[in-house]
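[1] coordinates only, sequence not included:
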């Protein structure tokens, strides 16, 4: 019998790592993919000491050669670091006139949440590292909330400036408008120098092609580890244009994995959003990137995030589609896509570092993204926050 394990999504981020019999997100990975693929008795396997309920077909999908060698996680105390920003959001709902302020947000923050979902306290949560710039107006309750996550968080005091803040407006038909209310302060590799975070096993880069190249070159010069980290590049949307395509194809050779969404990938080829979201467009353009050469060995994967269509993985064994967490029957659960892509990257990175399997890592990523899109923003303090 197929079971969609919703209990897996009711375990708090503050849960006990040793909790006996408590469902966790690792189990959700297997259960949801099992229920999507085929109605068959489940086979129980173990990954990272957490049982996954997988259908036989899913086991077959995951049983091929690994794309990445299994990483020796004992080499570093940090498994994931994001160079994305932390932002405090102000959210406007024009239809009701409601305004909600001091909301935790930012691409880097959602990347951390995605990785943190698979890293329970007290030990694994500390393998997730990030820097948050604390301006002179930073709310104490948000600072306390971030500390509660139990990550390797660096709160960097910047009293000479205001905290990076954003203005968001939500409307019908997935409409969203955004602008900065205060000057942004981007993170750079030098910010992580002389901290354990610089030797992370993976990095989340969300930037333009040229900045991606500069970040990677600087990271290489600062790290003491000889082993290359897993570098996951998420292109920044406003620079996904045909003019940026040559620089994009060049920087692909420096990253381990690239993960645009369908619109971003299509944007490099001048496609409209509706055209870019077609499966044939996704597969065709992903093939172009894969053939151009990704990574030092020129065979790294591209994973295209396609929203309700799931994700498309082009890797050394061919191409595969994985479904979204929410199928048509449960699509009403999707409230807001904001942060879903960033959470996807965090889950993907942890999956790659700890399993080396690109398909399983994409399953981690899919489950991680589902937590973000079930709500508008990260409303903390109103109830026990579930990720």
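    Perfect, thanks for sending it. Note that the structure is a prediction, hence the values are computed from the model and not measured.
[2] Could you use CA atoms for every contact and neighbour count after this?
    OK.
[3] Would you state the helices of the stretch 1-150 of the chain in chain order?
    Ranges of helices in the stretch 1-150 of the chain, per DSSP state H, counting those that start in this stretch, are 25-37, 56-62, 107-116, 140-148.
[4] Of the ones you listed, give the one that comes closest to residue 341.
    helix 107-116 (8.3 Å; C-alpha to C-alpha).
[5] the inter-axis angle of the closest one versus helix 140-148?
    If you take axes from the mean of the first three to the mean of the last three C-alpha atoms, to 10 degrees, helix 107-116 sits at 40 degrees to helix 140-148.
[6] that older thread, which of the helices of the stretch 1-150 of the chain sits closest to residue 346?
    Evaluated with C-alpha to C-alpha, the helices of the stretch 1-150 of the chain place helix 107-116 nearest to residue 346, the distance being 4.2 Å.
[7] Please give the element, helix or strand, for the residue nearest in space to the middle of the chain.
    Most central in the chain under C-alpha atoms, centre = their mean is residue 345, positioned 2.2 Å from the mean C-alpha point. Residue 345 belongs to helix 340-355 when assigned by DSSP states H and E.
[8] report the angle between the axes of that helix and helix 107-116?
    For helix 340-355 against helix 107-116, the angle by the same axes, to 10 degrees is 40 degrees.
[9] Specify the next element, helix or strand, located C-terminal of helix 340-355.
    Remark: after helix 340-355, the chain's next helix or strand is helix 358-372, criterion DSSP H and E.
[10] helices and strands around that next one, which ones?
    When contacts are defined as 3 or more C-alpha pairs under 8 Å, 6 or more residues apart in numbering; DSSP states H and E, helix 358-372 packs onto helix 25-37, helix 56-62, helix 107-116, helix 340-355.
[11] to the chain's geometric centre, what's the distance from the shortest one?
    Okay, so that is helix 56-62. Remark: helix 56-62 is offset 23 Å from the chain centroid, using C-alpha atoms, centre = their mean, to the nearest Å.
[12] Quick check: which helices or strands does it pack against?
    Helix 56-62 packs on helix 25-37, helix 358-372, going by 3+ C-alpha pairs under 8 Å, 6+ apart.
[13] Now that helix: buried residues?
    Within helix 56-62, the residues that qualify as buried are 56, 57, 58, 59, 62, counting by 16 or more other C-alpha atoms under 10 Å.
[14] Tally up the residues packed near the nearest residue to the third one once chain neighbours are set aside, please.
    Think residue 58. Leaving aside its sequence neighbours, residue 58 sits nearest to residue 34 (C-alpha to C-alpha, 6 or more residues apart in numbering; 6.3 Å). Burial of residue 34, expressed as a neighbour count using other C-alpha atoms under 10 Å, amounts to 26.
[15] Hmm, residue 59 and residue 34 touching each other?
    No. The criterion here is C-alpha atoms under 8 Å, and residue 34 misses it with residue 59 at 9.0 Å.
[16] mind listing what's buried in stretch 256-273?
    Result for stretch 256-273 [16+ other C-alpha under 10 Å]: buried residues 256-271.
[17] want to compare, so here's the second one:
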């Protein structure tokens, strides 16, 4: 077990057991998922070997939690805390695709009891000291949990501030909740909806026409809600195959590409990619000392591993030989950095081209004379 000060990431999202249904295929049963599992994966991908224990993993397991799911999580070597509830079933969901895994889908909870959702009180002291916390929550849940988490840490002598990343619950993203979203943003450090949920807060339908300008305008509504001590509050919008929008309070918006663009052959199932992005973002934030762009590069790479299969990617090897889906994380980072470099070069060349098309003032008259003398 890691020491208290060694934990860098904990998610308070759920770890679900899902059933996946695709027309014409046999149902896939007991698939490990949930925002807690995917965000933890995103962080763990960048922390292998001895660093694996810096990844905290909290699981609220029901009396039917599959042994295979437990073994899959144990293989990561993270600081795993499983709290068993003998009186209730595990959190389960049904994912139904309308046509194929590339098309629309629906998600419904199928358990008969209340979902086993972690709250701050469930954290043992070992995980309570984490440097970063990820929440999947409604505004009301967040407004209850973050102050309680802060007070609980203070009561245990944990004085260092933790980075709070908020991924909103999709069902709460409706226009009537916008005021409560603004209030909740004041107590978090990173507000990170996906583009669909962000637009749902304004009754937009982004699937019909992805509009970057509209996404930026909607995101600006939430920027700077929190007054930071050491860094500006920010909005981070993960937009699937369209990439991600970075929107700190002061600088101009920055778009980064996704590792897999539209219609990429490597994409099997995008479920959990947003949560994996945020786990990777947390890893990059810590590694880079708070560089937003670098953290988002890590997030994009984590998300790429999440979409290549149904459920979680397969871990093989160990130490420097560790691979996810047969690929070393360092190799994928190199590929993505090259993609990003090429994109930024193309943007610069286009900016230079547009600048060259601007009319040039004639060098005569009083203005020209004043510049000469």
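    Sure thing, it's come through. This one's a predicted model, so the numbers in the text were calculated from it and none came from an experiment.
[18] about what we covered before: could you report the distance from the residue nearest to residue 58 of structure 1 to residue 176 of structure 1?
    Residue 34 of structure 1 sits 33 Å away from residue 176 of structure 1, going by C-alpha to C-alpha, to the nearest Å.
[19] can you give me the helices for the stretch 101-250 of structure 2?
    Here the stretch 101-250 of structure 2 has its helices, by DSSP H, counting those that start in this stretch, at 125-128, 139-155, 178-185, 195-200, 212-220.
[20] okay, the ones you listed in JSON lines with distance to residue 34 of structure 2 next?
    Formatted as JSON lines, the helices of the stretch 101-250 of structure 2 follow (distance: least, C-alpha to C-alpha, whole Å):
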{"stretch": "helix 125-128", "distance to residue 34 of structure 2": "19"}
{"stretch": "helix 139-155", "distance to residue 34 of structure 2": "17"}
{"stretch": "helix 178-185", "distance to residue 34 of structure 2": "22"}
{"stretch": "helix 195-200", "distance to residue 34 of structure 2": "17"}
{"stretch": "helix 212-220", "distance to residue 34 of structure 2": "25"}
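[21] closest to residue 21 of structure 2 out of these?
    helix 195-200 (22.6 Å).
[22] ok, residue 223 of structure 2 - contacts?
    233, 234, 235, 247, 248, 249 (C-alpha atoms under 8 Å, 6 or more residues apart in numbering).
[23] can you tell me which residues contact the second one?
    Each residue near residue 234 of structure 2 by C-alpha under 8 Å, 6+ apart is listed here: 189, 190, 191, 223, 224, 246, 247, 248, 249.
[24] related to what we said a few turns ago, pretty sure residue 363 is one of the things the residue nearest to the centre of structure 1 touches, is it not?
    No. Residue 345 of structure 1 is beyond contact range of residue 363, at 11.2 Å (criterion: C-alpha under 8 Å).
[25] what's the lengthiest helix in structure 2 packed up against?
    Looking across structure 2 with DSSP state H, the single longest helix is helix 329-356. Judged by 3+ C-alpha pairs under 8 Å, 6+ apart, the packing partners of helix 329-356 of structure 2 are helix 292-306.
[26] After the helix it packs on, which helix or strand is next?
    Sequence order places strand 315-316 as the next helix or strand after helix 292-306 of structure 2, per DSSP H and E.
[27] Just give me how far that following strand sits from the chain centre.
    Relative to its parent chain, strand 315-316 of structure 2 has a centroid offset of 22 Å by C-alpha atoms, centre = their mean.
[28] again with stretch 156-164 of structure 1
    Relative to its parent chain, stretch 156-164 of structure 1 has a centroid offset of 26 Å by C-alpha atoms, centre = their mean.
[29] what range in structure 2 matches that stretch?
    Under the alignment (TM-score structural alignment), stretch 156-164 of structure 1 falls on residues 83-91 in structure 2.
[30] now swap in stretch 103-111 of structure 1 and tell me
    Counting by TM-score structural alignment, stretch 103-111 of structure 1 pairs with residues 31-39 of structure 2.
[31] and that stretch, how far apart are its ends?
    Using C-alpha to C-alpha, one end of stretch 31-39 of structure 2 lies 16 Å from the other.
[32] cool, and stretch 49-64 of structure 2?
    For stretch 49-64 of structure 2, the end-to-end distance is 31 Å (C-alpha to C-alpha).
[33] Show me what residue 81 of structure 1 lines up with in structure 2.
    In structure 2, the residue paired with residue 81 of structure 1 is residue 10, using TM-score structural alignment.
[34] One more: residue 258 of structure 1?
    In structure 2, residue 258 of structure 1 lands on residue 191 (TM-score structural alignment).
[35] give the contact list for that match.
    Going by C-alpha under 8 Å, 6+ apart, the list of residues near residue 191 of structure 2 reads 165, 166, 167, 185, 234, 235, 236.
[36] any idea what the third one aligns with in structure 1?
    Okay, so that is residue 167 of structure 2. Looks like residue 167 of structure 2 aligns to residue 234 there (TM-score structural alignment).
[37] Ok, the fifth one next?
    Per TM-score structural alignment, the equivalent position to residue 234 of structure 2 in structure 1 is residue 301.
[38] so what's that match closest to, chain neighbours aside?
    Nearest residue to residue 301 of structure 1 in three dimensions, chain neighbours excluded: residue 315, at 4.4 Å (C-alpha to C-alpha, 6+ apart).
[39] What is the neighbour count of that neighbour?
    With other C-alpha under 10 Å as criterion, residue 315 of structure 1 counts 21.
[40] How about the contacts made by residue 340 of structure 1?
    110, 368, 369, 370, 371, 372, 373.
[41] let me redo that: residue 174 of structure 2
    Applying C-alpha under 8 Å, 6+ apart, we find residue 174 of structure 2 in contact with 200, 201, 202, 203.
[42] Distance check, it against residue 207 of structure 2.
    Taking C-alpha to C-alpha as the measure, residue 174 of structure 2 falls 16 Å from residue 207 of structure 2.
[43] same question, residue 133 of structure 2
    Residue 133 of structure 2 sits 30 Å away from residue 207 of structure 2, going by C-alpha to C-alpha.
[44] same question, residue 15 of structure 2
    Residue 15 of structure 2 is 28 Å from residue 207 of structure 2, by C-alpha to C-alpha.
[45] Same question for residue 218 of structure 2.
    According to C-alpha to C-alpha, residue 218 of structure 2 stands 15 Å off from residue 207 of structure 2.
[46] In terms of packing, which of these two has more residues around it?
    The neighbour count for residue 218 of structure 2 versus residue 207, taken as other C-alpha under 10 Å, is higher for residue 218 (17 against 10).
[47] quick one: the more buried one and residue 196 touch, right?
    No. Using C-alpha under 8 Å, residue 218 of structure 2 makes no contact with residue 196, being 11.2 Å away.
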